[in-house]
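> Attaching a predicted model along with its sequence, questions to come.
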Amino acid sequence: EYHIQVELLDWKRNPICNFQPEKALIPYGNNELWCQMTHVFKDYGPGVRFIRFTHGGVDTQFWAGHYGIRVTNSSVEIVPAKER
């Protein structure tokens, strides 16, 4: 099970805009290729000073040890409006 939350924050670290989709369930024994998740914030207004990026996952089978999802190459890309 994978979860992600990305928040655009003001100078007091109060959320201006939020992205938090439903948790993604990755079935046990899944041998599929890697999945990619993307999101673009648009028209969120002025005042953004910080980005809070939180994500992770859990093993839904509750096995002992380090099992569950694998995450790689996570990133946040900032593109000024005039460059879009």
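Nice, thanks for sending it over.
> hey, let's count contacts and neighbours off CA atoms from now on
Noted.
> And residue 9, how far from residue 2?
23 Å (Cα to Cα, to the nearest Å).
> Then residue 50?
Residue 50 is 23 Å from residue 2, by Cα to Cα.
> just checking, residue 9 touches residue 51?
Yes. Using Cα atoms under 8 Å, residue 9 is in contact with residue 51, at 5.9 Å.
> Check the gap between residue 56 and residue 6 for me.
Taken as Cα to Cα, the span from residue 56 to residue 6 is 12 Å.
> Of the two, which one has the most company?
Taking neighbours as other Cα atoms under 10 Å, residue 56 and residue 6 compare with residue 6 leading, 19 against 13.
> Against that first model, consider the following:
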Amino acid sequence: TVIVMDNASIHHAKIIQARLPIWQERGLFIFYLPPYSPHLNIIERLWKEVKQAWLRPCDYVSFDTLSYAVNRVFANIGDSLSLNFSTFKV
């Protein structure tokens, strides 16, 4: 089993590093993405599209309106909203 993680400092914490050998013995491996590689992290691409194209300025008025808008966006992915990851350039 391989877990792919970005280079957030929490992912390199001492407690994580100390457990790596134990996890590897059990068949769990951690793969870190290269620094500054949002193009390799699919959720980064998705959030960029959500923030730049699918949310409107009026959605940021309050926490409630933002929560509703984010839920609306994710409910419509696959129906009226789609994102083709193969067309993005590195």
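Received, thanks. Please read all numbers here as calculations on a predicted model, not as lab measurements.
> TM-score for the pair, please.
The TM-score (TM-score structural alignment, normalised by the length of the first structure) is 0.20; 34 aligned residues with a Cα RMSD of 4.5 Å.
> Let me see the contact set for residue 29 of the second structure.
If you count contacts by Cα atoms under 8 Å, 6 or more residues apart in numbering, residue 29 of the second structure has them with 1, 2, 3, 20, 23.
> now with 6 Å?
Contacts for residue 29 of the second structure (Cα atoms under 6 Å, 6 or more residues apart in numbering) come out as residue 2.
> Against residue 16 of the second structure, how distant is it?
Distance from residue 29 of the second structure to residue 16 of the second structure, by Cα to Cα: 12 Å.
> residues of the lengthiest helix in the second structure that come out buried?
In the second structure, with assignment by DSSP state H, the single longest helix is helix 63-76. Under the neighbour-count criterion of 16 or more other Cα atoms under 10 Å, helix 63-76 of the second structure has 66, 69, 70 buried.
> which one of the residues you listed is nearest residue 47 of the second structure?
residue 70 (10.2 Å; Cα to Cα).
> Which residue, other than its chain neighbours, is closest to residue 3 of the second structure?
With Cα to Cα, 6 or more residues apart in numbering as the criterion, residue 3 of the second structure has its nearest non-adjacent residue at 5.0 Å, and that residue is residue 30.
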